[in-house]
Structures are given as structure tokens and as C-alpha cells.
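Enquirer: Any chance you could fold what I've pasted below:
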Amino acid sequence: MPPEPRASLTPASISQALRKAAQLLEDYGTGAPRLTAEVLLSHCLGVEKPHLYGHPGQILSPKQSAGFEEYVQQRLDGKPTQYITGRQEFYGISFHVDPDVLIPRPETELLVEEALAHTSETGQILDLGTGSGCIAVAIKSNAPRSRVIATDISGPALRVARRNAVEHGVQVDFVHGDLVDAFRRESLGMIVCNPPYVPLKDLPGLQHELRYEPGVALFGGQDGLEVYRRLIKSAASALKPEGRLLLELGYNGRSSVEALLSDADWHLPIVRTDLAGIDRVLAVRRRS
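Expert: This next block holds a predicted model:
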């Protein structure tokens, strides 16, 4: 278990509280300790970060100090900052997140970019395994004429996704179901999916923070390919001829996923790399 905070954060000014919290977080090995402290204190006070810089001498009330101390302790315990604040930015949009959904990652924005490049030539777009709804809401926000449908096997995740769609004023059709079971043959123009791809065999070595995220959104069976296998097979039926399947890839997952694509059903795939040079998005079209 992580240590209890070794220094009281009370009573203190904003600058003192930030300095003490950042030191605690750094001592425990938390990444970006100063930034984390700033995000947590901003959330605690209900202000934007510039307020912290402009009012370093402001004294925290006992209630504010206790709340900040609780947030810092939660982070020391391994709880992700996004679950403490309940927010995560994705594709320039702020989303509500909680432990019912995966925290959106920056690399997943490549899926949105690839989808938006082809919205004008597709019919219905399905965000499969929508989680927080970040992909569906981002696509609809930037391509308002597109019909976007979002599915998830998790009812609690769909409630989060609906909340985000309402918050950002976009119309997304939500469906509770598994993969493409709810859709007619050749009814979709595009399927976009960030599937669970972490192998269960890797569980013992995972970062502590990942254990807070929903396992159904993280783990893809023993080898990480379980959902890919089922989805690629069913997508070939649900997509219209020349429809597009866009998949996020796990680290070193490209060759294994490409091996699942039959020449009879699919054209040659195109793969995009993320900023770290890792193969991250596979895009492939169904043959006519």
C-alpha cells in the first residue's frame, strides 16, 4: 500500500499546498507531480489553473484543505487523476469519465481523424464499444451531417456516453448490445472500434492505475485478440460493400490482427502510426 501523506497540507496557501503535494507525489513516483497537484487543486477549488498562478498567497479554508488532501491521498493510492476529477479531454472536447468507462487516450484520436477523413463517402457510422462515447461524440461534433450510432455491452458505460452526448449537444443513437449483433447485413458504412486488446497474461505486470479501469474494456482474452477475431468476422457481414473497418491496435499487435483478415473479404489494410511511431490504427475496406 502507498504511504500516508508525510506532511499536512493544512493550513496553507495555494503555493504552499501545491509545493507540499507535488513533493508527496514525486516521492511516491507519480508522473508529472506538479501538474497533477495543480489539476487536483484546481478541481478542489472549482477554478481554472491560471487562478492558482494568479493567487499564490490565497489561504485555503479548512474544508478546501481537507478536500485537497483527500484527492492527493487518492492519487497516492493509485486512483487515476481523471477518475478523481471526473474529466478527460479528448479531441479538444472535455468528457465526463468514471470507473465505468476506459479513460480516453490521446492515441485514440487517430481513429477519429481516420473516420473524419471518410465521413462524406459513408452511410451509417458505428462506434463499437463506445465506453465514454468520446469517439462517437468527437465524430458527430466534427461531422454533424453523419449518422453516428454507438454501442456497448455495458449498460453503465452507455449511461456515461449518453451523458457526454447530451452535454455536448450532439445526436448519437445508442444501442445496448454486443458487437454488431443488432445490425442488419450490409447496413453500415463504417465501423470504428477501439477494442479491448490487453492480454490477460499481462495482468500481473500492469501499472497499478490500470486496475481501476473496467476489465471488460481492457482485456481481450489470453492473447488480446479475442474481440478482434469476433469483430472482423461479423463486420464483413454488417458492412456495405467497400465499407470501412477502423481498428485501434495494441503495441506490436499489427501482424496478429492483419493475419485475421481474409483476402476473400477484405482489401489490403492501411496502417497509421502514432506520435511514438507505433502502429496504432488499421483501416481496411470490405470487398464488393
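Enquirer: Every contact and neighbour count from this point should use C-alpha atoms.
Expert: Fine.
Enquirer: So which residues of this structure form helices?
Expert: Counting by DSSP state H, the chain has helices at residues 14-27, 33-45, 49-54, 62-76, 81-85, 109-116, 134-142, 155-167, 215-218, 226-238, 254-258.
Enquirer: Residues in contact with the shortest one: which ones?
Expert: Outside helix 215-218, the residues that touch it by C-alpha atoms under 8 Å, 6 or more residues apart in numbering are 101-102, 129, 131, 195-198.
Enquirer: Please repeat the previous calculation with a cut-off of 10 Å.
Expert: 100-103, 129-131, 152-154, 157, 194-200, 210-211, 224 (C-alpha atoms under 10 Å, 6 or more residues apart in numbering).
Enquirer: Return the distance of Glu89 relative to Glu107.
Expert: Using C-alpha to C-alpha, to the nearest Å, Glu89 is found at 12 Å from Glu107.
Enquirer: nope, Leu210 is what I was after
Expert: If you go by C-alpha to C-alpha, the gap between Leu210 and Glu107 works out to 16 Å.
Enquirer: Buried residues in stretch 207-218, which are they?
Expert: 210, 212-218 (16 or more other C-alpha atoms under 10 Å).
Enquirer: Also stretch 133-149?
Expert: Under 16+ other C-alpha under 10 Å, the buried positions of stretch 133-149 are 133-141, 143, 146-149.
Enquirer: got it, and stretch 234-242?
Expert: Quick answer for stretch 234-242 (16+ other C-alpha under 10 Å): 235-242.
Enquirer: And stretch 50-68, by the same measure?
Expert: Neighbour-count burial for stretch 50-68, counted by 16+ other C-alpha under 10 Å, picks out 52, 59-60, 64-68.
Enquirer: State which strand of this protein is the longest.
Expert: Ranked by residue count, the top strand of the chain under DSSP state E comes out as strand 239-248.
Enquirer: Would you do the same for the sequence below? I want to compare the two.
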Amino acid sequence: MKVGEAIRAAAARLEMTSDTARLDAELLAAHLLGMGRSEMLLRAMADEAPHGLDALVERRLGHEPVAYITGRQEFYGLPFIVNPAVLIPRGDSETIVEAALAARPDARRVLDCGTGSGALLLAVLAYLPQASGVGIDRSEAALTVARANAEALGLRPQARMERADWHAPGWAEGLGGPFDLILANPPYVESEADLAPSVKAHEPHGALFAGANGLDDYRVLVPKIPALLAPGGVAVVEIGWTQAEAVAAIAAAAGMDARLHRDLGDRPRALELFRK
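Expert: Prediction:
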């Protein structure tokens, strides 16, 4: 069987569980061939199909995300290592990177709260060669992934990954602040939210859920941001699309104004916070 035939057969099987069946099949086949999807489509469709595609399709039929199967996810044009210890970086979160780079292109010290795979911090540092940053996470397994990504992207000299939990006293001591730029993608999903099986069954719950209305971590983290910002500093915080007003109110009570940023789907995605 040729690559093209194998992809068509895999896509037909995946249609029962995936809205992106053809894309999933192509990504899985390209992974087995050891090349990018575009290269495969241009050069390899008439080659012999790779062994093992059926096994990967079976995993996808169980709602395992393609990114976990391949161990890779692109974010802001950069390749990231991912595994079930970290959330899969999503295109919507690129809004945070764009807002941060626009707000403080001169930043020299960056803090990323809840760094996970390191995607936000490393994407920003890739475009700010003058800057250094620290990514914090309470999960040592996540930090292992973030450090591997910093190494793979050649950003290890700029990026330091540290274990810290903003729920703990003194969590920010030793991080090297104050910071010109703070990034944060805290847990913000409601505890009873109806999530897709690929998310609920496979992605880390500790990085997803934040109480009945999804605001628990904002209530803890956001009031601590002003003390961590250098003069003129800015924080960019990801939010759920219904949470802009509530998180802006938390920021206002902490002495900060908020500017809303929308994602490509025109949904509220991030708040840029700065001292009043």
C-alpha cells in the first residue's frame, strides 16, 4: 500500500471520532516517515506506506491527542516537545505572545507563571534576544518538558525553569524580579465543564480546572502581580472567553487596569494588565 492510500484508509476510520480525520491521518503518517507533513504531501505520497500507522490510528480512535502520539506540537512557528505532563499549546494562546511582544518589545526580564511546556516563555524569548526569563510550574514533570524545549530551541542560556506554586507562601522569592513582562496561562476551566474526551481524558487536570467558575487561580495569582512588575511592566494573562469582566474586576481591585485582546476567532482570549 502506498502512503496516499494508507492515509485515505486511516482518515476513513478516524471520521467516527475526529472532526479533523484527514489532517490527523496525515500528521500520523508524516511522523512515522520522519518528515514534515508538507514534505510528505509533496514528495512521499507514492512511496510505500510506513509500518505502524494502524497502531497509531487505534490510539487516536481512543481520543488520544495527535500531539501526544507524535510527541510534537508547533506553536508560534516553533516546534515543541509535548507529553501528557503538559497541556498541548494551542493556536489561540498565540494571542498572548503577540500581545506581550507588542506591549514590551524592550523587555529584559520575563516571568511565565504556569509554564507547562514552556511555550509562551520560549516563544517570547525567541523574539527578544536581549531578554532572559524564568518559567515556573508546580509540576516537576512539566518542568522537565520545558527544560527539554529550551535546550532543543537553543534558548537554554536565556530561560530558567523553576518549581514554584503561587498558592504557597514566599513562592516568588529567588525568581529574580521585578519583571518587565509577566505571562500567565493559569488553570481557568470550570470544574464541571463539558470538555472534549481528548482533553478531559488525556490532558493534565491540574493545569485545566480552577473551581466552580474557573476563577480560583486568578483570585490568588492576579493580586500578586503588581509587586512583581518593574516600573512600566505589563502582564498578559490568558482567560476563558466568558471571564474577561470577572478577571478585569480582580485586577482592578489589585490596582491594575486591563486591556482586552481577542484571538483569531474574535473571542476574548487575554487581558493585558498594568498598574493604574
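Enquirer: if we can go back for a sec, could the helices of the first structure go into a markdown table alongside distance to Phe183 of the first structure?
Expert: Below are the helices of the first structure laid out as a markdown table (distance: least, C-alpha to C-alpha, whole Å):
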| stretch | distance to Phe183 of the first structure |
| --- | --- |
| helix 14-27 | 48 |
| helix 33-45 | 41 |
| helix 49-54 | 45 |
| helix 62-76 | 41 |
| helix 81-85 | 33 |
| helix 109-116 | 20 |
| helix 134-142 | 17 |
| helix 155-167 | 18 |
| helix 215-218 | 21 |
| helix 226-238 | 7 |
| helix 254-258 | 23 |
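Enquirer: Now for the equivalent of Gly243 of the first structure over in the second structure, how many residues are close by?
Expert: Counting by TM-score structural alignment, Gly243 of the first structure corresponds to Gly233 in the second structure. Residues lying near Gly233 of the second structure (other C-alpha atoms under 10 Å) number 22.
Enquirer: from memory Val198 of the first structure sits against Tyr251, does it?
Expert: Yes - counting by C-alpha atoms under 10 Å, Val198 of the first structure does reach Tyr251; the two are 9.1 Å apart.
Enquirer: who's more crowded, the two?
Expert: Val198 (22 against 11).
Enquirer: follow-up on the earlier one: contacts only, for the residue lying closest to the match of Gly243 of the first structure once chain neighbours are set aside.
Expert: Excluding the flanking residues, the one nearest Gly233 of the second structure by C-alpha to C-alpha, 6 or more residues apart in numbering is Asp180, at 4.3 Å. Neighbouring residues of Asp180 of the second structure by C-alpha under 10 Å, 6+ apart: 104-111, 131, 228-235.
Enquirer: which of these does the first structure keep?
Expert: Contacts conserved in the first structure for the contacts of Asp180 of the second structure, using both residues aligned by TM-score structural alignment, their matches' C-alpha atoms under 10 Å: 104, 106-111, 228-235.
Enquirer: Specify which member of those is nearest to Glu98 of the second structure.
Expert: Proximity of those to Glu98 of the second structure (C-alpha to C-alpha) peaks at Arg104, which lies at 10.3 Å.
Enquirer: Against Gly77 of the second structure, how distant is that closest one?
Expert: Per C-alpha to C-alpha, Arg104 of the second structure is found 20 Å from Gly77 of the second structure.
Enquirer: who's more crowded, those two?
Expert: For Arg104 of the second structure versus Gly77, neighbours defined as other C-alpha under 10 Å are more numerous around Arg104 (16 against 9).
Enquirer: And that one, what's its match in the first structure?
Expert: Checking TM-score structural alignment: Arg104 of the second structure goes with Thr119.
Enquirer: surely its match meets Ile125?
Expert: Yes - in this structure Thr119 of the first structure lies within contact range of Ile125 using C-alpha under 10 Å: 8.1 Å.
Enquirer: Mutual contacts of these two, please.
Expert: In terms of C-alpha under 10 Å, 6+ apart, Thr119 of the first structure and Ile125 are both contacted by the residues 139-140, 146-147, 189-190.
Enquirer: Output the buried residues of stretch 133-149 of the first structure in a markdown table; the columns should cover distance to Gln23 of the first structure.
Expert: Shown next, in a markdown table, are those (distance: C-alpha to C-alpha, whole Å):
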| residue | distance to Gln23 of the first structure |
| --- | --- |
| Gly133 | 35 |
| Cys134 | 33 |
| Ile135 | 36 |
| Ala136 | 39 |
| Val137 | 37 |
| Ala138 | 36 |
| Ile139 | 40 |
| Lys140 | 42 |
| Ser141 | 40 |
| Ala143 | 44 |
| Ser146 | 48 |
| Arg147 | 48 |
| Val148 | 45 |
| Ile149 | 45 |
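Enquirer: Glu26 of the first structure: which of these is nearest?
Expert: For those, the nearest to Glu26 of the first structure is Cys134 (30.6 Å; C-alpha to C-alpha).
Enquirer: Give me the distance between the closest one and Asp223 of the first structure.
Expert: For Cys134 of the first structure, the distance to Asp223 of the first structure equals 26 Å [C-alpha to C-alpha].
Enquirer: same thing with Arg185 of the first structure?
Expert: 29 Å.
Enquirer: ok, now Arg272 of the first structure?
Expert: 22 Å.
Enquirer: So which of those two has more stuff around it?
Expert: Neighbour tally, Arg272 of the first structure and Asp223, criterion other C-alpha under 10 Å: the higher count belongs to Arg272, 17 against 14.
Enquirer: before we move on, the earlier item: for the match of Gly243 of the first structure, what are its contacts?
Expert: By C-alpha under 10 Å, 6+ apart, the contact set of Gly233 of the second structure is 103-104, 107, 109-110, 178-182, 225-226, 273-275.
Enquirer: please redo it, this time with the cut-off set to 7 Å
Expert: 179-181, 274 (C-alpha atoms under 7 Å, 6 or more residues apart in numbering).
Enquirer: and if you look at Ser191 of the second structure?
Expert: 209-212, 214.
Enquirer: gap between the counterpart of Arg147 of the second structure in the first structure and Asp173 of the first structure?
Expert: Here Arg147 of the second structure is matched to Arg162 in the first structure, going by TM-score structural alignment. In this view, Arg162 of the first structure and Asp173 of the first structure are 9 Å apart by C-alpha to C-alpha.
Enquirer: If you count surrounding residues, which of those two has more?
Expert: Legend: neighbour count by other C-alpha under 10 Å for Arg162 of the first structure and Asp173, higher for Arg162 (20 against 14).
Enquirer: what's the spacing between the more buried one and Val216 of the first structure?
Expert: For Arg162 of the first structure, the distance to Val216 of the first structure - C-alpha to C-alpha - is 19 Å.
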